[in-house]
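Colleague: Sequence below, structure please.
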Amino acid sequence: MTKRTDQIRLGAFLMATGHHVAAWRHPRAAADAGVNLEHYVSIAQKAEAAKFDMMFLADSQGGWVDRSAPEALARTAQGAGFEPLTLLSAIAARTQRIGLVATATTTYYPPFLLARLFASLDNVSGGRAGWNLVTSAAAAEAQNFGLDRHPEPEARYARAEEFARVVKGLWESWEDDAFPRDRAAGWFADPDKLHILNHKGAHFSVAGPLNVPRSRQGHPVVVQAGSSEPGRELAAATAEVVFTAHQTLDSAAAFYADVKSRMARHDRHPDTLKIMPGVMAVVGDSERHAREKYEELQALVHDEIGARFLARTFEDDRLLDHDPDKPLPDWLEVDGRKSRPALFLELARRENLTARELHLRVTGARGHWTIFGDAGQIADQLEAWFDGRGADGFNVMPPHLPDHLDDFIAHVLPELRRRGRFREDYDGDTLREHLGLPFPRHPASRVALAEAAE
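Modeller: Take a look at the predicted model:
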C-alpha cells in the first residue's frame, strides 16, 4: 500500500446530542440540545478550533419513526430540532473559517428556493457553505407535501439530475465582477454580466435570474449522499464531496474506484471530488475502554426503537412481530436500488446477527463504519482506509456530544498531526480552499479565457 502525500479531510457530522439513537438519555447530554443554539455554537467553535474542514447537518422532511407509532417517536429526540439552514446561518455569525454544510432534498424543494437559500448562506458565511444534495429516502415525507405516494428511485434521481443543473445555472446568473455599484454612472450591476437561465425541462421551468450574487468561493460546494447506482452516476456528474457508508475497506475502495472512474464521462478530473465515508470513532485509553464507553449508550437503546428502525429501513412491518433474538427471516429481501437496506442485510447475513444484534449495530451509526481504540489504533484505521483509496477523508460521527467529539479532538487529532496526516491550521478561508477544490470559474469567464488563448 502506497502512502499518500495529501492530507486527510475531516467533517464534523453533528446531531443534537450525538449520533447514537439513545444519546439523549446519557446523563451528560443536554436535554434541550436540539433547540439550544448555544450548544450548537459551542460544538461548532470546538470543531473550528480543531481545524475541521466543515461541520455537517443532516435533515429529513419526515422523520425516521413511523407516525402511526407516536410512542416510538416519543422515545427519540427526533421531534425537537432546528431547520438546518436557519441554524447554520446563526452559526455563521459566530464562526470564521469552518465550512457549513446542510442537507436539502431535491425531491421536495423547488430549485429556485434552494439555490437562493444556499447562495445566501454562502455569502453570509464568506464562502463557507455546502449543499448536501439528496433524494428523499423516507416515504413519510411525501405526506407532508400533499402526496399520497413517495416517488420511485428512478423518478427521484431523474428529477435530481435536472434539479442540480438548474441550481448550478441559477448560481451562474451573475459573473463574479457583475456588481460595480457605480454611483456616479448609475450602474449598480453590469447588464453584460447577467445571464438569464430560461430553463425548460422535463421537471422544471425556471426563468431566473437568481437575485443573489456569487460568493468568495464562486458557489456553494455541492455534496452528495447516496451509494445506489443512480446515486453514483449523479455524484460523478455533479458532486464535489460524497458522503457514503461502508463497513469494510474492500467495499469502500470499490465504491471509491467506481465513482471516480465515472467522472471522465462527465469531463471531470477525479481530484475534483472528495469521497468521505462516515465513521463513528469511539476513543478510549484502550480498545476495551472504548467499547465499555460505547456500551453505556447501547444499554440505553429501547427495544421498540430498534424494532421500529429495522421495520422502517426494510419497509416491512412484519419485522415488528419477528423474534428479536433470531436472525432476520429468510424471506426478507431488499430493493437493490436502495443502498442502505442492502448494506444492513449484507451485514446481518455475513455476521449471522440476530435482529436485536443488528439493530444495536446500526441504530448508533445507521450503517456507517464504527471503530474502537486508543488514539493510535483509531489513527491506524483511518490511515489504512485513506492510503487504501477507500476515502479522501471522513465525516466524523460522535456517538454522544460533547464527550466523544472532545475525545477525538484531544487524542486522535494530535496523533494524526504527529504523523503528518492532518493540517495544523487552515490554509484559506473558504470551504473550497479547505478541501483543496478548484474555484468554479463562471462559464462566461471560461469562454473568455479560451478565446484569449486562441
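Colleague: can we go C-alpha only for contacts and neighbour counts from here?
Modeller: Noted.
Colleague: Following the chain onward from the helix or strand where residue 41 lies, which element is next?
Modeller: Residue 41 belongs to helix 37-49 when assigned by DSSP states H and E. Once the chain leaves helix 37-49, the next helix or strand it forms, by DSSP H and E, is strand 54-57.
Colleague: what distance separates that next one from the centre of its chain?
Modeller: 7 Å (C-alpha atoms, centre = their mean, to the nearest Å).
Colleague: what packs against it?
Modeller: On a contact count with 3 or more C-alpha pairs under 8 Å, 6 or more residues apart in numbering; DSSP states H and E, strand 54-57 meets strand 9-13, helix 37-49, strand 99-105.
Colleague: one more to put side by side:
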Amino acid sequence: MSQAQRQLSLGAFLMAGGHHIAAWRHPDVASDPLDFSQYKRAAQIAEAARFDAIFVADSVAASTDAIASHTSRSVYFEPLTLLSALSAITERIGLVSTVTTSYNEPYHVARKFASLDHLSGGRAGWNLVTSDAAAEAFNFGRDAHIPHAERYSRAREFHQVVRGLWDSWADDAFVHDQASGQFYDPAKLKVLNHHGEHFRVQGPLNVARSPQGRPVVVQAGSSETGRELAAETAEVVFTAQTSLAKAQAFYADLKGRLAKYGRGEDELKIMPGVFVVVGASEAEAREKFEQFQELVEPEVGVALLGRMLGNFDLSGYPLDGPLPELPLTENGQQSRQRLLTELAGSEQLTLAQLGRRIAGGRGHHSLIGTPTQIADELQAWFEGRGADGFNVLVPHLPLGLEDVATQVVPELQRRGLFRTEYRGRTLREHLGLPYPRNPFFT
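Modeller: All right, here's what the predicted structure looks like:
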C-alpha cells in the first residue's frame, strides 16, 4: 500500500471516568465507575467520529490498599459483559477487551469472544495479556504469581488453542435445511483434540465460526518475549512509546520479526497509546490539564507509580527524592518499568514529580495543545513509520473524548489521514486486515 493510500486507525481507550488518576474528582465526571451511561455516551461519540474500535482494559483483582480508597480504580465492569451491552447500542465500531491468559481457560475465552462477534456482527477483538498484577494470583488458588517466562509459554499455547477452537467449523458448516432436517454438515466439523504442556482441550467450540472469521487478536507486551509472541500471533499491538525515535525503533523491530512467521507487514497494525488534551489554544489545553493535576494527591501518584513499576511499595521513600534503584521485576510489566526508569533519569524527576507526571497517561506519549498541533504530531508518527494508528487516552469521559472527536478527527480527515465514513461493517475491515482462512477446511 502506498504512503498516499495509507490511512491511520484510531482506538478509543475507555476507562471509567477517564484516564487521569484524579478524573473522578473533577466536577464534569461521573464519580461512580459503574455508571453505564458514561460508557454508552463515549461509545456513541467514538462511533460517530468513525473510530475503528473502543477498547476496555481489565484486571481480575481489586486494589484494596489505603491509596485505593482515594481513587476510582477498585471496582469496574467485567469487560465482555460491558461490551455486549455496548454492542446493542452501536452498529459499526469495533469492541476490544483485555482478557488474561494466566487466569482463564481457553475454551471460556474462545466461546465468549465468538459469542460477542456474533452479537455485534463481526466487531470483536481480544487483547491477549499475561497479567502484570501479582494480586490476581490469589483469586485463583495460587500463592504467587506465575513467573514471566511461564506466563508467556502458557499464553502462546493458550492462543493456539483458542484459534483452533474458533476454527472448529467451516464457514458454511451450518446449512439450516429445514426441509431435509439437516442442521449442519458433519464433514465440516473439526474436533481439536489438543494435548499440550499447559492445556488438554477436546473441542469443538459450541459457537459457529464468527462473522469476521475470527475475532481480531490484540497484544500489548513490549518486552523481548512479548514482541516475539506478538510477531507470531497478534494482529494489532498496543504499546507505550514516549518519542518518535523510540516509536520508530519499536515499529521497525516488530515489523522486522514478521517474515520468519510467514507474515507480511500489513498483517500487523501497531497503535501506540497517546494521551490527548485539546484546547482552542495551547494555553487553554494546558489549563485544562492542570485542573486535573491539581487534584492529584502526591501519595496517590506515587502509589500508581509503584504499581506500574511492578507492584513495588514506594511509600517509605521521600517524595522529594529520586526514584530508587529497583530490580527488574520478573512478574510485572518489564517494558513499562524500563520506560519509567528512563523517564525519571532523563528528566531528573523526583518521586512525587514522576508520580504526578504519569497521573494522566501512565507513561504514554502526551499531546496537550490545539487540534492542529495534535494532528501534526500524529501525522509525523504515522508518516514517519512510528505507528499505523493510535489508541487514544483522554483525561475524562465523555467530554475529553468528545473534544478529540469533534476537533482533532476533523483535522485528520481534512488531511486525508482518516476516514469520513465506515467502508465495512467488521473490525477487520476497519483495520484493513484480511479475512482469515480456516486451515482445517481449505
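Colleague: Buried residues of the helix holding residue 41 of structure 1, list them for me.
Modeller: Neighbour-count burial for helix 37-49 of structure 1, counted by 16 or more other C-alpha atoms under 10 Å, picks out 39, 40, 41, 43, 44, 45, 46, 47, 48.
Colleague: Please apply the same query to stretch 436-448 of structure 1.
Modeller: So, applying 16+ other C-alpha under 10 Å, buried residues of stretch 436-448 of structure 1: 436, 437, 442, 444.
Colleague: if you skip the residues just before and after it, what's nearest to residue 43 of structure 2?
Modeller: Computed as C-alpha to C-alpha, 6 or more residues apart in numbering, the closest residue to residue 43 of structure 2 that is not its neighbour in sequence is residue 54, at 6.8 Å.
Colleague: OK, contacts around residue 221 of structure 1?
Modeller: Counting by C-alpha atoms under 8 Å, 6 or more residues apart in numbering, residue 221 of structure 1 touches 129, 130, 131, 240, 241, 431, 432.
Colleague: Which ones among the residues you listed lie within strands?
Modeller: 129, 130, 131, 241 (DSSP state E).
Colleague: Turn these into a markdown table, columns for neighbour count.
Modeller: Output for these, formatted as a markdown table (neighbours: other C-alpha atoms under 10 Å):
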| residue | neighbour count |
| --- | --- |
| 129 | 34 |
| 130 | 27 |
| 131 | 28 |
| 241 | 25 |
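Colleague: compared with structure 2, how much does the helix holding residue 41 of structure 1 deviate?
Modeller: Once fitted to structure 2, helix 37-49 of structure 1 is off its aligned match by 1.3 Å on average (mean C-alpha distance after the TM-score superposition for structure 1).
Colleague: Can you tell me what sits against that helix?
Modeller: Counting by C-alpha under 8 Å, 6+ apart, residues outside helix 37-49 of structure 1 touching it are 12, 16, 33, 54-55, 87, 91, 94-95, 97-98, 402, 409.
Colleague: repeat for stretch 199-207 of structure 2
Modeller: Under the criterion C-alpha under 8 Å, 6+ apart, residues 107, 110-111, 114-115, 157-158, 161, 165-166, 168, 189-195 lie in contact with stretch 199-207 of structure 2.
Colleague: what do you get for stretch 223-231 of structure 1?
Modeller: 130-134, 154, 157, 232, 235, 239-245, 255, 337-339.
Colleague: And those, which of them are buried?
Modeller: Counted by 16+ other C-alpha under 10 Å, those give 130-134, 157, 232, 235, 239-245, 255, 337-339 as buried.
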